[in-house]
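>>> give me a 3D structure for the following:
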Amino acid sequence: MSTKPWILGLTGGIGSGKSAVAQHFIDLGIHAVDADHAARWVVEPGKPALAQIVAHFGSEVLQADGQLNRAALRQKIFSDPQQRRWLEALLHPLIAQEIAHSLAQAQSPYAILVSPLLIESGQYKLAQRILVVDAPEQLQIQRTMSRDQSSQEQVEAILKVQASRERRLSQAHDVLVNDRDLNWLRSEAQRLHDFYLTLRGGQA
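Here you go, the predicted structure:
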């Protein structure tokens, strides 16, 4: 009988390289679900969540084409913790459902849930094991600035909102420090993959 794949939660701060790590696992044939994609999917036009968001915040959070205007929504919740909590209470359960549904399609020995907010959103509860991709903060800032053309202030503001490095690392079963080149990163992903294939249910 085939056993259900266990779930590896993969997270890391902005610019840590978690997407590159996730891609290595995908290249090794591992089913990966991206929480950011699920988060976008639950607010697509025609989805009930979008209608509720518009009813709550007003039509200025919609673009002309009926898509969610993320920038406008971000403005509304950025300075208002109560509105942010309302939005999270609406979206987190829907995102978790969507993630669980996608993970259930996995045919690989284990599956990966990639989420920048794995710890903060409570999504880590869906995983049996947690891999944190870590990088020195200065490197995170440099990478993100060159990738997104954003200013140092913007990147530092995002770093503040994400779980502190200490909190992430305290939840981790495995830590991959991504401060070298891509070849090294690939060999580390391979090493972890070989180890994960020996695990039952994600536990050593």
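
>>> alpha carbons only for contacts and neighbour counts from here, please
OK.

>>> helix or strand right after the longest helix along the chain?
As assigned by DSSP state H, the longest helix anywhere in the chain is helix 81-103. Downstream of helix 81-103, the next assigned helix or strand under DSSP states H and E is strand 110-114.

>>> how about this one, so we can line them up?
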Amino acid sequence: MEPGQTRAFSVGLTGGIGCGKTTVADMFGALGASLVDTDAIAHALTAPHGAAMPALLAAFGPDFATPEGALDRAKMRELVFADPGARARLEAILHPLIREATAAAAAVATGPYVIFVVPLLIESGTWRERVTRVLAVDCPEAVQVARVMARNHLTQAQVRAIMAAQVTRAQRLAAADDVVVNDDGIAALRPQVERLHAFYLAEAARLASSSMQGL
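Just a heads-up that it's a prediction; the model follows:
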């Protein structure tokens, strides 16, 4: 599989910060879907001795590394929020590496379909063409703010700043083919995920059958 390609049926899972993307993705994984998490890939690339670190340090300087040699994510976050040029330089380094690692992970996936977990799927402008369907995890903005403040120990202003760098809730929902609403606990999530999993299995089987007939 070449970088940028996906298998016959794949899902791009996205959602605003604090919406519960990881929880929903893990539920799909427990049902048998193969998960490829771009955030986890990015963390590996920017860990100590990560593949992206030499280029990042060359571009931004040694002050952007922690004492252990990982990317200082808090410092980088402050920079890219204040400087769009810095964001562009960061993305120019990370995005090709993430894309390559994502394609490699999808190529060895064994599930009936792949879910790519992509926090900024809508913002990227390229992922929509790479997946069969887009799944948005949704919740009210007030719930997002409360969750992230509690989880990450950030102020409301800091959370709002992160949300402002993402597409709006309305834009995300407009771009989605499917929506999981995550505002009422795990018990309310499960039937939504199970219904979509059954649909995705059927679609994956249909596309696989069509591909075989075309051979």
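
>>> which residue range of the second structure does the longest helix of the first structure align onto?
The alignment of helix 81-103 of the first structure onto the second structure (TM-score structural alignment) covers residues 84-106.

>>> got the buried residues for the matching stretch?
Going by neighbour count (16 or more other CA atoms under 10 Å), the buried part of stretch 84-106 of the second structure is A86, L90, L94, L97, I98, R99, A101, T102, A103, A104, A105, A106.

>>> give the aligned range of the helix or strand hosting A32 of the first structure in the second structure.
Using DSSP H and E, A32 of the first structure maps to strand 31-34. Mapped onto the second structure using TM-score structural alignment, strand 31-34 of the first structure spans residues 34-37.

>>> which residues are in contact with the matching stretch?
Here stretch 34-37 of the second structure makes contact (CA atoms under 8 Å, 6 or more residues apart in numbering) with 25, 29, 102, 105-106, 109-118.

>>> quick one, strands of the second structure?
For the second structure, applying DSSP state E gives strands covering 10-15, 34-37, 114-117, 133-138, 178-181.

>>> got the ones you listed as TSV, with mean neighbour count and distance to P48 of the second structure columns?
Rendered in TSV, the data for the strands of the second structure read as follows (neighbours: other CA atoms under 10 Å; distance: least, CA to CA, whole Å):
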stretch	mean neighbour count	distance to P48 of the second structure
strand 10-15	26	27
strand 34-37	22	19
strand 114-117	25	23
strand 133-138	24	31
strand 178-181	19	35
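
>>> ranges for the helices of the first structure?
Along the first structure, counting by DSSP H, helices occupy 18-27, 35-41, 48-57, 70-78, 81-103, 137-148, 152-161, 165-171, 182-196.

>>> if we can go back for a sec, most widely separated two among the buried residues of stretch 84-106 of the second structure?
Spatial extent of these (CA to CA) is set by the pair A86 and A106 at 29.6 Å.

>>> can you tell me how far the counterpart of Q152 of the first structure in the second structure is from V131 of the second structure?
The alignment partner of Q152 of the first structure in the second structure, by TM-score structural alignment, is Q156. As for Q156 of the second structure, its distance to V131 of the second structure is 34 Å (criterion: CA to CA, to the nearest Å).

>>> and these two? which has more neighbours close in?
Just comparing Q156 of the second structure and V131: by other CA atoms under 10 Å the higher neighbour count belongs to V131, 21 against 12.

>>> what's the more buried one in contact with, if anything?
For V131 of the second structure, the contacting residues are T6, F9, S10, V11, G12, by CA under 8 Å, 6+ apart.

>>> now do the spatially most central residue of the second structure against Q192 of the second structure, distance only.
Central residue of the second structure (CA atoms, centre = their mean): V118, 1.7 Å from the mean position. Using CA to CA, one gets 20 Å for the distance from V118 of the second structure to Q192 of the second structure.

>>> and of the strands of the second structure, who's closest to M212 of the second structure?
Closest to M212 of the second structure of these, according to CA to CA: strand 10-15, at 17.3 Å.

>>> deepest-packed of the helices of the first structure, please.
Mean neighbour count (mean count of other CA atoms under 10 Å) peaks for helix 18-27 among these, with a mean of 18.

>>> contacts for that one?
Contact with helix 18-27 of the first structure is made by L10, T11, G12, A32, I112, V114, V133, L185, R186, A189, Q190, H193, as judged by CA under 8 Å, 6+ apart.

>>> now which residue in the second structure aligns to the third one?
Put plainly, it is G12 of the first structure. Aligned partner of G12 of the first structure by TM-score structural alignment: G15.

>>> also L185 of the first structure?
Aligned by TM-score structural alignment, L185 of the first structure pairs with L189 of the second structure.
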